[in-house]
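> What follows is a protein structure lacking sequence information:
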């Protein structure tokens, strides 16, 4: 190894060590990289010209349209957390499925899947479900290990079930790696990778993961009934009423999921516009769900419902194929009537959105959500800037070429290299967050893997599933930390760690299934493209 390659390897190991020690991610990435760049300049192993291109690397991050979807999806998730849909879902579905063995645990998994598709934020889902359902499960006789692990595992579904912030960030990194593979490795393809491709590719593996989680809880309930006992319905319970209330509780998030995912996957909206639609829907839903006794609150609540119905009707009107563009000089009578109807619907939607926003502002919910969104978005972008500096200096040392040579020399060809990368990401997941792995590791290993002919959508989905395990793998699984912070004393750390092991095994099994059957990840994107 040359002196530059030695410094590149030392820089990578130093960054990983500092991150494991708990130092700030963004400043660790940027600071360590700049220190090693200075050492490289002094030793003559690093060309300082690379530093001149740093502004040109950072500024496009601030203007990249696809990354605007990140704060919008974060806003949608935090706002839905405030709308208390989780409480309604858990209460109704827990009562409905209670008489079935493991029914409460299975309902937690399905509610987690709905919240994952609605919010996409692991911390919010795990904490909310931990506060609401964990005491109930323990009071009804569930084993602490199974109850806590099922909540932690269901909370991580937000990383793989779209719309997901992880998939947005990973799609951006995979897209850049795909372009790098075309430029540096002579990959002959004109294809591109979009967020919609990864959303479509992750949908089926995510649903399979939900099914396997539910089957595992049912299996435990059958072989160990004491760990997941069934509960009788209350004496005055009305099954039809329970079904109706459960259906009503599921309708709002399902409509929002269909609106956001449907608009993106069908091609009617870009991911950024779909995220904006989701943020608007979350505002209307939060306004409708918050109870009120004031006259203005009642008016805003009714208009929120009217606005949601009007916007949904406007979308359906557009799907009929009628030309609603304002710039047309000649229109048929049908198009003119449709345009007038569309204007009225848009006006109702706008008025409802304004009233809902004003009411949420008066209650303080809008301010809390905006601050949380700002905090999370700033964290993501500062880490992205630090990772960009790290990547630039690492490549200045020739580190990208060194990684490519190591992967090419791996036994077993491209599949041996792929196995090494997956194992490395899985091990790093014990100590690092998914954002750190995505920004540091993926840009280094993805270009040579893609240059070997691997499908970028398939590779992105397998990596996303692998990254999802980082939330459950001890000792630093973030879902475990979130849940441990709100769990009652009877749920010990040992029980929590023991309980998540089967769910980690299920995730590994789903990864193996997607590797063995690539169509699970590539089939839906290909169908939508065709």
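Yep, it's here. All values reported here derive from a predicted model rather than from experimental measurement. Numbering: from 1, shown residues only.

> okay, CA-based contacts and neighbour counts for the rest of this
Fine.

> Residue 141 - how many residues pack around it?
16 (other C-alpha atoms under 10 Å).

> mind checking the SS state of it?
With DSSP: H, G, I helix; E, B strand; the rest coil as the basis, residue 141 sits in coil.

> Which positions within stretch 151-163 qualify as buried?
Residues of stretch 151-163 classed as buried: 151-163 (neighbour count, 16 or more other C-alpha atoms under 10 Å).

> and the end-to-end length of that stretch?
20 Å (C-alpha to C-alpha, to the nearest Å).

> quick revisit: any chance of JSON lines for the buried residues of stretch 151-163, columns distance to residue 328?
Listed next are the buried residues of stretch 151-163 as JSON lines, based on distance: C-alpha to C-alpha, whole Å:
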{"residue": "151", "distance to residue 328": "53"}
{"residue": "152", "distance to residue 328": "53"}
{"residue": "153", "distance to residue 328": "52"}
{"residue": "154", "distance to residue 328": "49"}
{"residue": "155", "distance to residue 328": "48"}
{"residue": "156", "distance to residue 328": "47"}
{"residue": "157", "distance to residue 328": "45"}
{"residue": "158", "distance to residue 328": "42"}
{"residue": "159", "distance to residue 328": "43"}
{"residue": "160", "distance to residue 328": "42"}
{"residue": "161", "distance to residue 328": "40"}
{"residue": "162", "distance to residue 328": "36"}
{"residue": "163", "distance to residue 328": "34"}
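
> Structure two is appended below for comparative analysis:
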């Protein structure tokens, strides 16, 4: 019966959407009706409201709905959704203030004289508007009103003109900042958690180990990562559009002729182009740049964009009047003052100590006041001129409310879909497909593409993604990133705006196109661009580096970059070190050989011993890394024959597991039926017969496992263990090679700081003799704290602590304290002597040696990756690596 209600849920949703019923009510409405009918039927026919639910019951569904409602509106972790109204505001403000119109006119004049140039200008402006507005409807309407008449007037083909405008208007779905990317990031965040748990359970099931290595985990994503991941694919799409128009214009010049500019290319023309181009480009740079550099979160960047759009609208709406640019100039000047001041002097109101600090704070306060004045001034203009601000706020509220209501409705629908076993049905279908992950992925992308003919992008994102994303992300054979999956789905969803019969970009354009342009011409015009979008999807699919590189680069070069010792980075860090050894290994070996000739007899015996071990480990690190890579090569060689066997057996075992779960559920049902007095005749016999059939099928599946599986699996597991052992051995070797150098450098660098404590330690004798025990104890504690800040001064601190303990308690012993103080002073003098001697004798050499090995042998123990290593590791991590053989 669960399948009946699942089918009813899908039919109700499809029927409501096809009839034109509002999406915001169609999604939750179909869920509520189906859940209600299932609960009522269960209560009437089975005496249990949850009888026809595969998971839980109506109460569980209601609880899930409340949880989703709380998640959208109250969970701090989902605050990314706040960026949606901010970016919507920015887009609508730029469109209503006619900045988009200025861009189109200027670019058409600039590119028009080139054959196909008018079409290229439309694509170029579409890309810029995508990066500033992200609102497809506004972009298509604006370009349709301005560019379409010009293109038709200059004998452009109707199909090419309308196809170019409609396709360029959809770029806002993939070029950041994009609402769909924010929604996808929000949906994928929970999908990543589910996929991570599923992968851990699978690892435990196949290996028997309770803890899965963190390097095998599913990487999380964020709206910022999605923005960075979508940037290059968006530019690839822009490049394909432009290339198509140029090629068509070259072979068929009559359908895309050149459009000579009637005016003059003088200073006024250049000024108009720059005025139309520079402000939007600046806004794009500030919004995206603040995210890329880590200065601002996505929400903060959205606020920056909203304020920037209002300032730009303030001078555009006042165009032609005196003082049009005054608010913008005031805001920009004050912002520059704040940035310059912050770069030359720290601004901290809580830490004002000098007159320079006071002056900096005063200037900053004045600059902030001027900045706020510029924003308020611009806001007043947008409020009074054509009631622009009110219109933008109303449209922003409508759009944002629609998005959030759809999110909640989709969450209710997804919960109902899961309640009737739909998610498990989809999982069984996808995992049962031959061809593994890529077969599953192609089917999912094909379904999303077909759904794009009928559904809006938000509906697809919030209904389909929560169901299929956990399944695809959990698969270790592809080991894809959530960012790549999100961008691929986003690019696929983008086609929904062009595909008939419900291509919204076509509807928008139809509404502003003249009657002479036939709807059939518009459909013909978008077909090549749909093909280009699918081709771009193929390019990004086979080259995941286009998506993954920028987020990885941003992460590894930011201030909060993970340390090189992070488990997820180890394989790529070792690849980098191996390549560096190949290039500069001779110089590193020479540095190690030279270091072994140093005279270190004046160092303490323990330090000498540590250095000798360090040099020996440094020499061994080359062979240790070679052994690690040899072990990896052995895995690759063994995998050639083992992989087909592994895939085949794991597929069979997955089917065996499904049968075992079904048998267990049936056995529980039989046990429950036996306890019921009113059980229907034949129910128990029917269930037992099904158990016998499933048990026979399970036994048959077990017989299909090849006889050599256990032996081959055990042999391959040993190869994996050897590689793991070799990698760990290398890591221990390089750590033991560099850690003594790191510690010794820090130790002798603190030699002067330690020597400066001589007077403090000498003064303790007088404190012990003249002060009260409590006062003397406090004085000693102060000295202990100072010693504690010195590297490797623990032994001295311990000796001074003995002085404090001698005068502590009910029976202070000043004589004992003085004796302990003499021992501490002797130890202190000894430490200062050898540190200062070492600093003079090998300090410079130690620095040179450290520089020679720091970025290879010592790379793991650095606080962060150096830039060249970070870029190399980012590129290495951008590809997807199959880890299924470890499962």
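It's in. Computed from a predicted model, the values in this text were never measured in an experiment.

> Keep only those of the buried residues of stretch 151-163 of structure 1 that are in strands.
Among these, no member is found in strands (DSSP state E).

> Distance of residue 277 of structure 2 relative to residue 337 of structure 2?
From residue 277 of structure 2 to residue 337 of structure 2 the distance is 24 Å (C-alpha to C-alpha).

> Sorry, slip of the keys, the one I care about is residue 735 of structure 2.
47 Å.

> circling back: kindly indicate which of the buried residues of stretch 151-163 of structure 1 lies nearest residue 121 of structure 1.
Closest approach to residue 121 of structure 1 among the buried residues of stretch 151-163 of structure 1 (C-alpha to C-alpha): residue 158, at 5.9 Å.

> Just tell me what that closest one corresponds to in structure 2.
Under the alignment (TM-score structural alignment), residue 158 of structure 1 pairs with residue 172 of structure 2.

> Correct me if wrong: that match contacts residue 125.
No. Counting by C-alpha atoms under 8 Å, residue 172 of structure 2 does not reach residue 125; the two are 11.1 Å apart.

> Give me the distance from stretch 63-70 of structure 2 to the chain's centre.
25 Å (C-alpha atoms, centre = their mean, to the nearest Å).

> for stretch 337-345 of structure 1, same thing?
With C-alpha atoms, centre = their mean, you get 36 Å for stretch 337-345 of structure 1.

> Mind listing what's buried along it?
Buried positions in stretch 337-345 of structure 1, judged by neighbour count with 16+ other C-alpha under 10 Å: 338-339, 341-342, 345.

> average gap between it and structure 2?
Stretch 337-345 of structure 1, aligned to structure 2 and superposed, deviates on average by 3.2 Å (mean C-alpha distance after the TM-score superposition for structure 1).

> mind checking how far residue 520 of structure 2 is from residue 510 of structure 2?
Relative to residue 510 of structure 2, and taking C-alpha to C-alpha, residue 520 of structure 2 is found at 11 Å.

> more crowded one of these two?
More crowded of residue 520 of structure 2 and residue 510, by other C-alpha under 10 Å: residue 510, with 19 against 10.

> Residue 432 of structure 1: how many residues sit nearby?
Using other C-alpha under 10 Å: residue 432 of structure 1 sits among 23 other residues.

> check contacts around the match of residue 158 of structure 1.
Residue 172 of structure 2 makes contact with 126-127, 129-131, 133-136, 178, according to C-alpha atoms under 8 Å, 6 or more residues apart in numbering.

> Now check residue 529 of structure 1 against structure 2: what is it aligned to?
Using TM-score structural alignment, residue 529 of structure 1 pairs with residue 555 in structure 2.
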